[in-house]
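K.L.:
sequence unknown, structure follows:
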């Protein structure tokens, strides 16, 4: 199956409030696709290659670290930003080992998220 390349943002988070926040922060300026677990994320990534992905670590079905491990083996060109409420020191090093671009703590800083999107997509 051929991968569809696009200039979009992909958000993977099980918290609907966070998904709504991303829509409010970026939805007017960029195409967004959002899912609430790692299994659905893998299915989406089988067909699409977004430029930027914001990824939560703590999710049902497949957590963010499991997804990162799988994606690292695929060598995607997608820029991945972790967004999590989990303690930074516990997971940050591992996330960077899997090729993460940035590691952001929740609650998210709107300006920081917008700046990342602007840098990666322009």
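P.N.:
Everything's here; your move. Everything numeric here is computed off the predicted structure, so don't read it as measured data.
K.L.:
rest of the way, CA atoms for contacts and neighbours
P.N.:
Noted.
K.L.:
tell me which strands and helices the longest strand along the chain is in contact with?
P.N.:
Longest strand in the chain by number of residues (criterion: DSSP state E): strand 79-84. Strand 79-84 is packed against strand 52-55, strand 102-105, with contacts defined by 3 or more C-alpha pairs under 8 Å, 6 or more residues apart in numbering; DSSP states H and E.
K.L.:
comparison target below:
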């Protein structure tokens, strides 16, 4: 039962996490989310069109950085995803995490399928 309680608490925290304003910073020349993990852009997203081209299975592998309000600073905005959630964008490009990055500082998603780029300020 303790494992179940821990799992439920973790899921609850994960859900609350996306309800807060996003805090994006720069580390080693790339944008990182509040958890210190590298953020990425997707070449199929069109800057400024207010949409994400990464949904469904794509978003499972490339989770969007979601928030209720855009981070402070020039160039940040929010787009509305197909599921109704709000995703942080930088210079009009939605921001994503890569599920295979295991720890802060990893940039293993940079260049995947020649479509994904580590987001740079």
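P.N.:
Okay, I see it. Remember, predicted model here, so these are calculated numbers, not experimental data.
K.L.:
any idea what the TM-score comes out to?
P.N.:
Here the TM-score for the pair of chains, by TM-score structural alignment, normalised by the length of the second structure, is 0.26; 58 aligned residues with a C-alpha RMSD of 4.6 Å.
K.L.:
deepest of the helices and strands packed on strand 79-84 of the first structure, which one?
P.N.:
Greatest average neighbour count among these goes to strand 52-55 (a mean of 25), per mean count of other C-alpha atoms under 10 Å.
K.L.:
which SSE is immediately downstream of that strand?
P.N.:
helix 64-74 (DSSP states H and E).
K.L.:
buried residues, that next one. List them.
P.N.:
64, 65, 67, 68, 71 (16 or more other C-alpha atoms under 10 Å).
K.L.:
one step back: can I get the helices and strands packed on strand 79-84 of the first structure in JSON lines with distance to residue 23 of the first structure?
P.N.:
Converted to JSON lines, those look like this (distance: least, C-alpha to C-alpha, whole Å):
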{"stretch": "strand 52-55", "distance to residue 23 of the first structure": "12"}
{"stretch": "strand 102-105", "distance to residue 23 of the first structure": "17"}
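K.L.:
nearest to residue 39 of the first structure, out of those strands?
P.N.:
strand 52-55 (12.6 Å; C-alpha to C-alpha).
K.L.:
show me what the closest one is in contact with.
P.N.:
With contact meaning C-alpha atoms under 8 Å, 6 or more residues apart in numbering, strand 52-55 of the first structure is reached by 8-13, 64, 78-84, 117, 120-121.
K.L.:
pull out the buried residues from these.
P.N.:
The buried subset of the contacts of strand 52-55 of the first structure (16+ other C-alpha under 10 Å) comprises 8-13, 64, 78-84, 117.
K.L.:
show me which helix runs longest in the second structure.
P.N.:
helix 2-17 (DSSP state H).
K.L.:
immediately after that one, which helix or strand?
P.N.:
strand 25-27.
K.L.:
counting contacts, what elements does that following strand pack onto?
P.N.:
The contact analysis (3+ C-alpha pairs under 8 Å, 6+ apart) places strand 25-27 of the second structure against strand 30-32.
K.L.:
no further queries at this time; thank you.
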